[in-house]
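Q: model the structure of this input:
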Amino acid sequence: MSTVVDTVKTIVDPILETHHFELADIEFVKEGGSWYLRVYIDKPGGITLNECVLVSEALSEKLDAMSPDPIPQAYFLEVSSPGAERPLKNQRDFENALGEYIHISLFKKQAGQKVFEGFLKALDADTLTLEVKDKARRKTLTFERAGIANARLAIEF
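A: Predicted coordinates:
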């Protein structure tokens, strides 16, 4: 349903710009027989519940006023923060995560593993470099971006 996502993005972007928020992601998914339109927003320092409500009300009002209805089926609208372990999906997300502790999952094993956590030290169009713990030492590993299945911010323990 990328047309719903594209439509919602064009509607929500000006709302977010007005308040200096950023769009983290949009999902339109069917779960357990119900449709959910999820809009994830953020800002430096984190987003508040009141800010989510503000965006939800403004977006709902704009969607309800559109004719023809861009989302003909019934759905639940959820506007929330992407959370402390937000996914890293695009170049801007990775750039904002430089120096941060992240989690990556690979399509194929590298150094005998498919999952790594460490500090994102460098990034270019084709690779990213993590500083990972290896027992009591730290080592630097470089990964092909095309080989990364998932990436997200992580909490270091």
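Q: please count neighbours and contacts with C-alpha atoms only from this point.
A: Fine.
Q: list the buried residues in the helix or strand encompassing C52.
A: Following DSSP states H and E, the helix or strand that holds C52 is helix 49-65. Under the neighbour-count criterion of 16 or more other CA atoms under 10 Å, helix 49-65 has 51-52, 55-56, 59, 63 buried.
Q: stretch 20-30 now?
A: Buried, per 16+ other CA under 10 Å, within stretch 20-30: 21-28.
Q: which non-adjacent residue is nearest the spatially most central residue of the chain?
A: Closest residue to the average C-alpha location of the chain: P87 at 4.1 Å, with CA atoms, centre = their mean. Excluding its sequence neighbours, the residue lying closest to P87 (CA to CA, 6 or more residues apart in numbering) is R152, at 4.0 Å.
Q: give the contact list for the one you found.
A: Taking CA atoms under 8 Å, 6 or more residues apart in numbering, we find R152 in contact with 85-88, 102-104.
Q: now the other sequence, so there's something to compare against:
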Amino acid sequence: MSKVAETVSQLVTPILDDMGLELVDIEYVKEGKDWFLRVFIDKETGIDIEECGLVSERLSEKLDEVDPIVHNYFLEVSSPGAERPLKKDKDFEKAIGKNVFIKTYEPIEGEKQFEGILTHFDGITVTLEIKIKTRKKSVNIPYEKVAQARLAVSFS
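A: Prediction:
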């Protein structure tokens, strides 16, 4: 996590805790000539625009006080969306039974990208049930080899 993201996490966490919300992810990225600070928040029943606006206002005040970012930037506070990233152990645990997409740092059984139903997670291994043509197969992915993971929208 970048220094900016770490500082923003420390600033936004008390705000989210106070509102009963969860921090999903923070991105601090340059796109073209502009910098963007994106804070993704959620809760069990989903997040609405008013909650995003309130968090944005409260976080903006804290950022103005602490001033941890040297560049001009755009602050965006939003839901992680339907393809929510899976970052923490609890994200994987909550995603059991759901369709997920995983990229790995190195090939597992000759592949680096997998999409399927997350059937098991124990903190060491992520198990997916994937479809290969007309049959199903279980794939065990070592958790430390997961580069990216997210929920995947299924159109089947």
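Q: make a markdown table from the buried residues of helix 49-65 of structure 1 and add distance to P70 of structure 1 to it.
A: Formatted as a markdown table, the buried residues of helix 49-65 of structure 1 follow (distance: CA to CA, whole Å):
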| residue | distance to P70 of structure 1 |
| --- | --- |
| E51 | 24 |
| C52 | 22 |
| V55 | 18 |
| S56 | 16 |
| L59 | 13 |
| L63 | 7 |
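Q: ok, the residues you listed vs W35 of structure 1, which is closest?
A: Among the buried residues of helix 49-65 of structure 1, L63 lies closest to W35 of structure 1 (CA to CA), at 15.3 Å.
Q: who's in contact with the closest one?
A: By CA under 8 Å, 6+ apart, the neighbours of L63 of structure 1 are 11, 69-70.
Q: whereabouts in structure 1 does stretch 141-152 of structure 2 align?
A: The aligned range for stretch 141-152 of structure 2 in structure 1 is 143-154, by TM-score structural alignment.
Q: quick check: buried residues in that stretch?
A: Those would be 143, 145, 147-148, 151-154, for stretch 143-154 of structure 1 by 16+ other CA under 10 Å.
Q: just put the contacts of L63 of structure 1 in JSON lines and tack on distance to Y36 of structure 1 and secondary structure.
A: As requested, those are exported to JSON lines (distance: CA to CA, whole Å; DSSP: H, G, I helix; E, B strand; the rest coil):
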{"residue": "I11", "distance to Y36 of structure 1": "17", "secondary structure": "helix"}
{"residue": "D69", "distance to Y36 of structure 1": "16", "secondary structure": "coil"}
{"residue": "P70", "distance to Y36 of structure 1": "14", "secondary structure": "coil"}
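Q: tell me the one of the residues you listed nearest E78 of structure 1?
A: Distances from E78 of structure 1 to the contacts of L63 of structure 1, taken as CA to CA, are shortest for I11 (15.1 Å).
Q: distance of that closest one from K108 of structure 1?
A: As judged by CA to CA, to the nearest Å, I11 of structure 1 and K108 of structure 1 stand 38 Å apart.
Q: cool, and A125 of structure 1?
A: Counting by CA to CA - A125 of structure 1 and K108 of structure 1 are separated by 20 Å.
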